[in-house]
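*Asks:* please find the sequence and the predicted model below.
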Amino acid sequence: MPRDEFSLINEYFTHRSAKRGDVAMGIGDDGAVVRPLPEHDLVIVTDTLVEGVHFDKTTPPRAIGHKSVAVNLSDLAAMGAQPCWVSLALTLPNVDEDWLQEFSGGLDEICSYYDCQLIGGDTTRGSLTITVTAHGQLPSGSAIPRSGAKAGDWIYVSGSLGDAGLGLKVTQDKVSTTGRHLQQVIERLHFPTPRVALGQTLRGIASSCIDVSDGLLADLGHLMTEAGTVGQLELDKLPLSLALTETLKVDEALALALTAGDDYELCFTLPEEHRGRMETLTAHLKTRPVCIGRVANGGQGGIQLRYQGEEWSLADGYHSFNHFAEGELSGEKG
């Protein structure tokens, strides 16, 4: 007997979702009813993953479930918000019970870890597409903007860059790496870790923030353009993993770290007077932010690159992710 939308939702999503006390009505009603904390603002983000653009047919469905939520939680982290609720619009070409079991398992695991409840959505038939909307909250007026960078601020990233891009190249057989690095880069590609705790820590001290989804050059470029400033990067300070530096030549590793999407680290700017406080507040984190440059006056925005004290230029053939460029695969929205 053919499965209908409601039986699929009931079996794979209704009873697996983490439960929060602030959800008055969730899956099963025409709309969800939630109770935000008093004196808090809501932060709402949406991302879509499309087969053939963000993942291919070889991507494990558990990874797709995880990543569909993770990319949204990363956006919430960049705003300084605490994740609370998610909704899912799932478009399927057909009903594949094994695929749904793994996909919903990956989605449930990350929602449970970050205490997010799946509160509703929609299921339709068509090309495989996953759209998640995530809601977070934060004390009123404390959201971290993209536009607040000032000349003299320091530029930080939350962790190593380029690993997910290397993982993509490995899955596409464009690069090979040793066994001890293989699992690490594949995990970084398929199971990104949104920097939720760091994002909340940066409220009130970071002047601007963005998650690195399209590549550091592109995403830091957004911060600089919004503020009308220039980012001066010291490339020898970029946090690069052994997986990256032992697999690629120096120039290739730097280029990938600057342009590869899907890292989902946070890139933020910090005034001089808050550097000590940030160091103290992040001392307990497993991965601590790394200073990679400084903001300068520029007028129209831009990025200046230096390596070991010398000007450095990106090699031909490397560019950040662009949804409307031909042949692109993987990468998040700008």
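*Replies:* In hand now; what should we look at?

*Asks:* hey, let's count contacts and neighbours off CA atoms from now on
*Replies:* Will do.

*Asks:* determine the longest helix present in the protein.
*Replies:* helix 61-79 (DSSP state H).

*Asks:* can you pull out the helices in the chain?
*Replies:* With DSSP H as the criterion, the chain has helices at 5-9, 61-79, 97-113, 163-171, 179-190, 196-201, 216-227, 242-245, 250-259, 275-281.

*Asks:* ok, back up a step: can you name every helix or strand that the longest helix of the chain contacts?
*Replies:* If contacts are counted by 3 or more CA pairs under 8 Å, 6 or more residues apart in numbering; DSSP states H and E, helix 61-79 sits against strand 40-50, strand 82-92, helix 97-113, strand 129-139, helix 179-190, helix 196-201, strand 208-211.

*Asks:* mind doing that once more with 6 Å?
*Replies:* helix 97-113, helix 196-201, strand 208-211 (3 or more CA pairs under 6 Å, 6 or more residues apart in numbering; DSSP states H and E).

*Asks:* dropping in the other structure now:
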Amino acid sequence: MTGEFNLINKYFVDRQSQRKDVLLAAGDDCALVEMPENVSIAISTDTLVAGTHFLADAPAAWVAHKALASNLSDLAAMGATPAWVSLALTMPEPDESWLKPFCDAFFELADYFGVQLIGGDTTKGPLSITLTVQGFVPKERALRRNGAKIGDWVYVTGELGDSKAGLDVVLDSQCQSKPYADELLHRHFHATPRVLVGQAMLPYASSAIDISDGLISDVQHILKASQVGVSLDVDALPLSKELIQFVDDKRMAQQYALTSGEEYELCFTVPEEHKGVVDTATAHCGVQVTCIGQIRPQEQFELHASGELLDWPISGYDHFKET
């Protein structure tokens, strides 16, 4: 990329305070970091590609927030504390009018969660962003997908379905005139990683995952890893008033809540003996936590409402569908 080092120096170098565990963040072939004692390192990598995860004309600041938030959400799902991030940015041309708001939003979110950029790469090509985040979790205490047991209760954070509604606004101009279209569009790009909830549930949750492919898909990752089944009460799904008015049908809103991808809320399971402490443990996190079902024997997978079983032909979000 023409002017690569000038762009790096102008937009990425010396943008943050140095963490004590970062020995060298830039200026050499590798970053150097120092690992605290008695922790494991949680690592996650995600790529966002124009035309698949966002439209090429999406606001750069929104794209930056979405890219970093999606990675931080993976750390949150394991109860990890974010520490470091590296960024590989591919652009068709060096466009400073795009890069400035991108970097401003990126570093704003990174600073909020105490994450330091420690390296990366820039190159010429189709617009895409690849991030690798790393965080700390106490040894042998990370939340995983394979710990759910029969009888555990299933919880989710926040309100579900808004991201799918926001994507409708992106893809269908007729949706732009629907109630709360602008707010839901904003929520599609501006998820809040539930880092505090993940940390709070480390002593209590038996399994966890972040909702990136839709609840109906992601909960099945827990079921497969744990070799269990589940019963979900769709009437318990947390829905925003904006979503209900946008789709103008509560049952449709519930289906959005089950299938909406890129929510970056958490789904986690809690044994019966810890059910009573969930609200207290998460009270400081500033986010709603809702019990939506219970883990059942492996052969069981059911959705129900008002005591009746539902047979809805629904599936989760597909990242390979063109947007």
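*Replies:* Arrived safely. Treat the numbers as computed from the prediction; the structure is a model and nothing was measured.

*Asks:* winner for burial among the helices and strands packed on helix 61-79 of the first structure?
*Replies:* strand 208-211 (a mean of 30; mean count of other CA atoms under 10 Å).

*Asks:* average offset between that one and the second structure?
*Replies:* Strand 208-211 of the first structure, aligned to the second structure and superposed, deviates on average by 0.3 Å (mean CA distance after the TM-score superposition for the first structure).

*Asks:* please work out which residues outside that strand touch it.
*Replies:* 78, 144-146, 148-149, 264-269 (CA atoms under 6 Å, 6 or more residues apart in numbering).

*Asks:* right, so of the helices of the first structure, which gets closest to residue 306 of the first structure?
*Replies:* Shortest distance between residue 306 of the first structure and those, using CA to CA, is found for helix 250-259: 11.2 Å.

*Asks:* read off where the closest one ends up in the second structure.
*Replies:* Counting by TM-score structural alignment, helix 250-259 of the first structure lines up with residues 250-259 of the second structure.

*Asks:* buried ones in the matching stretch?
*Replies:* Neighbour counts over stretch 250-259 of the second structure (16 or more other CA atoms under 10 Å) mark 253-259 as buried.

*Asks:* quick check, nearest of those to residue 169 of the second structure?
*Replies:* Nearest member of those to residue 169 of the second structure, counting by CA to CA, is residue 256, at 13.8 Å.

*Asks:* which one is the closest one nearest to, not counting chain neighbours?
*Replies:* residue 161 (4.7 Å; CA to CA, 6 or more residues apart in numbering).

*Asks:* about what we covered before: in JSON lines, list the helices and strands packed on helix 61-79 of the first structure along with distance to residue 277 of the first structure.
*Replies:* Converted to JSON lines, those look like this (distance: least, CA to CA, whole Å):
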{"stretch": "helix 97-113", "distance to residue 277 of the first structure": "27"}
{"stretch": "helix 196-201", "distance to residue 277 of the first structure": "10"}
{"stretch": "strand 208-211", "distance to residue 277 of the first structure": "16"}
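
*Asks:* looking at these, which is nearest to residue 57 of the first structure?
*Replies:* Checking those against residue 57 of the first structure by CA to CA gives helix 97-113 as the closest, at 11.3 Å.

*Asks:* and that closest one, what does it pack onto?
*Replies:* helix 61-79.

*Asks:* if I look at residue 223 of the first structure, how far off is residue 304 of the first structure?
*Replies:* 14 Å (CA to CA, to the nearest Å).

*Asks:* more crowded one of those two?
*Replies:* Neighbour count, other CA atoms under 10 Å: between residue 223 of the first structure and residue 304, residue 223 has more, with 26 against 16.

*Asks:* that one touches residue 145, doesn't it?
*Replies:* No. The criterion here is CA atoms under 6 Å, and residue 223 of the first structure misses it with residue 145 at 9.0 Å.

*Asks:* for the nearest residue to residue 117 of the second structure once chain neighbours are set aside, grab the count of nearby residues.
*Replies:* Closest residue in space to residue 117 of the second structure, ignoring its immediate chain neighbours: residue 85 at 4.8 Å, by CA to CA, 6+ apart. Using other CA under 10 Å, residue 85 of the second structure is surrounded by 23 other residues.
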